[in-house]
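[1] Structure for the following, please:
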Amino acid sequence: MASHRKPRTRTAGPRTAPVVGITTAALTSIALLSQSANAAPAQPSKPSLEEVQKKVDSLYHQAGVATQQYNAAKESTAKQQKRVGDLLDDVARRAEKLNKARQELGTFAAAQYRTGAVSDTATLLLADNPQDYFDQDQLMSRLTSRQKKAVDDYQAEQAATAKKRTEAARNLQSLTTSQATLRSTKKDVQQKLGNARELLSKLTAEEKARLAAIEKKKEEAARKKAEELARQQAAAEAKRKAAEEARQKQNPGTGSSTGSGTGTGTGTGTGSGSTGSGYAAKAAKVIAFAQAQMGKPYVWGATGPDSYDCSGLTQAAWRAAGISLPRTTWDQVKVGTTVTTANAQPGDLVFFYNDISHVGIYIGDGKMIHAPKPGASVRVESIYYMPIHSVVRPA
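    From the prediction side, this is the model:
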């Protein structure tokens, strides 16, 4: 008998909808992931010209610091090499003298042996350390005064030679350390300069022209600042002269006090100042020397005559005036008298940056002659082109 139940009808209901939704979302995610995987990696953004200039300036500054470290290490190495050489020469002379003293003791011992003297005396005379026998009175009593003196001289020379050998060994170790520092700082300078050149080499011709324009704008701002200083100093000098003339009119016969006061330091070389004619004469020689070097290239570690770094130029210029300056900016800044920027006189040294890593020769009107940086030559520039640390009058 057939069943009268109706068959159940299966219709797509709400249960299948989430499955479809999930499948679609999964496929979409896979497609997006696939596209991301195949897409080219994002390229880093190119630095702006301002950022390039800032980075290059920073690298040049770091190279300048490393150059001063190199100069210091080179100077120290040269001094230590001479010191070690002198010590080794001294040790060699002492060793020769020691051998002669030993030979003299040998003749005494041989003579005693031939005359049948006790062998202990001969042992004393030939011993490496005669002091070991000095407490034995019976042996010392058998030595003549000449023999005793020979033993004393030998012992003193032996001790002095040992001391000099120890000193030479210590200086050799110090020299090795300085030579390692020299190599390290040289590598550091070369690396900084190489990085700067690499940055500049990546610029297009148009970018290089724009960078030069930025540099020119910076130079112009520094020039205007220097000119303003010159105007202020000229006004101060004119005011000082007027006051001096008025004082002379009120008190005739008192004479001029020009050259005896503290002065205003016009920076032009015409003011009274406290530097006097002696300093002015030396400064003139310094500036004349620096002017003769104009156009010569900056080379780090160079002291002339064909190229200079900043402190190499200042050292050579003041040497022309008979004044010996140390090699590095860090030592040059300690020589002489520190004066204010407003009181700077031609010939003064102007130091830059908080780390005192650059120096130039002041020539008046807010300007200086200096060896700027790699790729540039000795030239005149405003002292305001870089942050001033201090001004020093070397003599």
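
[2] drop to CA atoms for contacts and neighbour counts, all remaining ones
    Will do.

[3] Spell out the secondary structure type for Met368.
    Secondary structure assignment for Met368 (DSSP: H, G, I helix; E, B strand; the rest coil): strand.

[4] residues contacting it?
    Gly360, Ile361, Tyr362, Val380, Glu381, Ser382, Ile383 (C-alpha atoms under 8 Å, 6 or more residues apart in numbering).

[5] Now, those residues that are in helices?
    Counting by DSSP state H, no part of the contacts of Met368 is found in helices.

[6] residue ranges of the helices in the stretch 101-250 of the chain, please?
    119-126, 137-140, 145-201, 205-250 (DSSP state H, counting those that start in this stretch).

[7] tilt between the last one and helix 145-201?
    Counting by axes from the mean of the first three to the mean of the last three C-alpha atoms, to 10 degrees, helix 205-250 lies at 120 degrees to helix 145-201.

[8] hmm, who's touching the following helix or strand past helix 205-250?
    Sequence order places helix 276-292 as the next helix or strand after helix 205-250, per DSSP states H and E. The contact list for helix 276-292, computed with C-alpha under 8 Å, 6+ apart, reads 259, 269, 313, 317-318, 320-322, 346-348, 361, 363, 369, 395.

[9] ok, which pair from the residues you listed is furthest apart?
    Gly259 and Leu313 (29.9 Å; C-alpha to C-alpha).

[10] Have a look at the two and say which one is more surrounded.
    Remark: of Gly259 and Leu313, Leu313 carries more neighbours, 28 against 14, as counted by other C-alpha atoms under 10 Å.

[11] Apart from its chain neighbours, what residue comes closest to that one?
    Closest residue in space to Leu313, ignoring its immediate chain neighbours: Thr303 at 6.3 Å, by C-alpha to C-alpha, 6 or more residues apart in numbering.

[12] and the gap between the one you found and Ser311?
    8 Å (C-alpha to C-alpha, to the nearest Å).

[13] Let's see this one next, to set against the first:
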Amino acid sequence: MASHRKPRQRPLAGGTVRTAATLALAGAATATAFDGTSQADPRLTPTQVKAEVDRLYVEAEEATERYNGAKEKTDRAQRTLNALRDEAARRTARLNTARNALGSLAASQYRSGSLGPAAQLALSDDPEEYLERAAFLERAGDRGAVAIASVQRQLDEVRALRAKADEVLEGLRADQTRLSRNKAVVEGKLAAARRLLARLTAEERARIEAADGPGTDVGSGGGRTDRASRGGGGTERTAPPSGRVQAPDPRAAQAVAFAYGAIGKPYVWGATGPGSFDCSGLTQAAWRSAGVSLPRTTYTQINAGHRVSRSQLAPGDLVFFYSGISHVGLYIGGGRMIHAPHPGAPVRIAPIDQMPFAGASRPS
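    This is a model prediction of the structure:
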């Protein structure tokens, strides 16, 4: 009789054990490398971390401006869709009223016209009265034809409005997909920057923040102060140096005054105020306070108004940076601007030579 016992398992030989262990360690190392958190990775110096974080912030801002553009388009499409739906509802109500009136007219004609004209004339006690009534019915028939044509026209209009609404809705959904994709890119870049900064000590992070250039210190008392000089020292102040804004016209002066009032408020990507801003949100809000409507994104704001050269800059001008036109600030004179730099850095004053200059425009 054949034995049904399981064959005895032999232990791994020494060489086999070493091979398996090597493969397991290699797999673990590979997984750790993909995770990007290996303690065995060479530690980046604070200077290298700053360079990488700066790169991530620039890429995040490019994605932020794409997000801003997609959101503006999405909001516009949503407003158009709402208007189309409202108009379709109003016209549907009028159509239903016209249909009810047409139904009443048809029922009346049916009741009065159940007998043929010859029979009604033959049976009428007063043929003259019948002829008068027949003329009235003929006119009523004309009105019925007009009512039918009106209902048909209104029905066509409602159908056209609904078709247009469906088309806008389809585009809106595509815009929302792009919006979500851009949002994910921004959040991914910012999360990567936070992970890098988390590797540093508090002192190292403070040095990196200081290396961003002169700007705003938020004191323990909540007041906002500006380190005016390029070296970061100088007299602290909460208002323009002369007590009033030097600008070529009142609207530019108002825009600059608004920007001064925003100093110290946090950078939040996608924000347009009043409590927080991203770079283009700040410049848009500043000029809006002066009664001038600017587009939402950096790459559209640069075409607002007219271009000016760097040598012709005046307070209130918009100054743009990087080859992708991904950052903007509000020029205040003296080679300086007020801008919203990036997450963790509030609205502040900085020199315009802090970043690669890409152009300038003067809103009008």
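
[14] before we move on, back to that, do you know which of the helices of the stretch 101-250 of the first structure lies nearest Leu88 of the first structure?
    Closest to Leu88 of the first structure of the helices of the stretch 101-250 of the first structure, according to C-alpha to C-alpha: helix 145-201, at 6.5 Å.

[15] By how much does the closest one deviate from the second structure on average?
    Following the fit onto the second structure, the mean deviation recorded for helix 145-201 of the first structure is 1.1 Å by mean C-alpha distance after the TM-score superposition for the first structure.

[16] angle of that helix against helix 119-126?
    Going by the same axes, to 10 degrees, helix 145-201 of the first structure makes 30 degrees with helix 119-126.

[17] so where in the second structure does helix 145-201 of the first structure end up aligned?
    With TM-score structural alignment applied, helix 145-201 of the first structure matches the range 142-198 in the second structure.

[18] one step back: show me which of Thr303 and Ser311 of the first structure is the more surrounded one.
    Higher neighbour count among Thr303 of the first structure and Ser311: Ser311, with 33 against 20, using other C-alpha under 10 Å.

[19] Does the more buried one touch Arg327 like I think?
    Yes: here Ser311 of the first structure reaches Arg327: they are 6.5 Å apart, a contact under C-alpha atoms under 8 Å.

[20] Pull the contacting residues for the residue mapped onto Arg379 of the first structure from the second structure.
    Matched by TM-score structural alignment, Arg379 of the first structure corresponds to Arg348 in the second structure. Residues in contact with Arg348 of the second structure (C-alpha under 8 Å, 6+ apart) are Pro214, Gly215, Thr216, Asp226, Ile263, Gly264, Ile338, His339, Ala340, Pro341.

[21] which of the residues you listed line up with contacts in the first structure?
    Contacts from the contacts of Arg348 of the second structure that recur in the first structure, judged by both residues aligned by TM-score structural alignment, their matches' C-alpha atoms under 8 Å, are Ile263, Gly264, Ile338, His339, Ala340, Pro341.

[22] Now the aligned partner of the third one in the first structure. Nearest residue, chain neighbours left out?
    Counting by TM-score structural alignment, Ile338 of the second structure corresponds to Ile369 in the first structure. Closest residue in space to Ile369 of the first structure, ignoring its immediate chain neighbours: Val380 at 4.5 Å, by C-alpha to C-alpha, 6+ apart.

[23] wait, that neighbour sits on Gly366?
    No: applying C-alpha under 8 Å, one finds Val380 of the first structure not in contact with Gly366, separated by 10.4 Å.

[24] Neighbour count: those two, which is higher?
    More crowded of Val380 of the first structure and Gly366, by other C-alpha under 10 Å: Gly366, with 29 against 20.

[25] is it true that the more buried one touches Gln232?
    No: between Gly366 of the first structure and Gln232 there is no contact under C-alpha under 8 Å: 10.7 Å.

[26] can you map out the strands along the second structure?
    Remark: strands assigned in the second structure by DSSP state E are 216-218, 224-226, 306-308, 318-321, 327-333, 336-339, 348-351, 357-362.

[27] just so I know, which of those lies nearest Asp41 of the second structure?
    Taking C-alpha to C-alpha, strand 327-333 is the member of the strands of the second structure nearest to Asp41 of the second structure, at 32.9 Å.

[28] Residues touching that closest one, excluding its own?
    For strand 327-333 of the second structure, the surrounding residues in contact (C-alpha under 8 Å, 6+ apart) are 61-62, 256, 259, 279-280, 283, 298, 313-321, 337-340.
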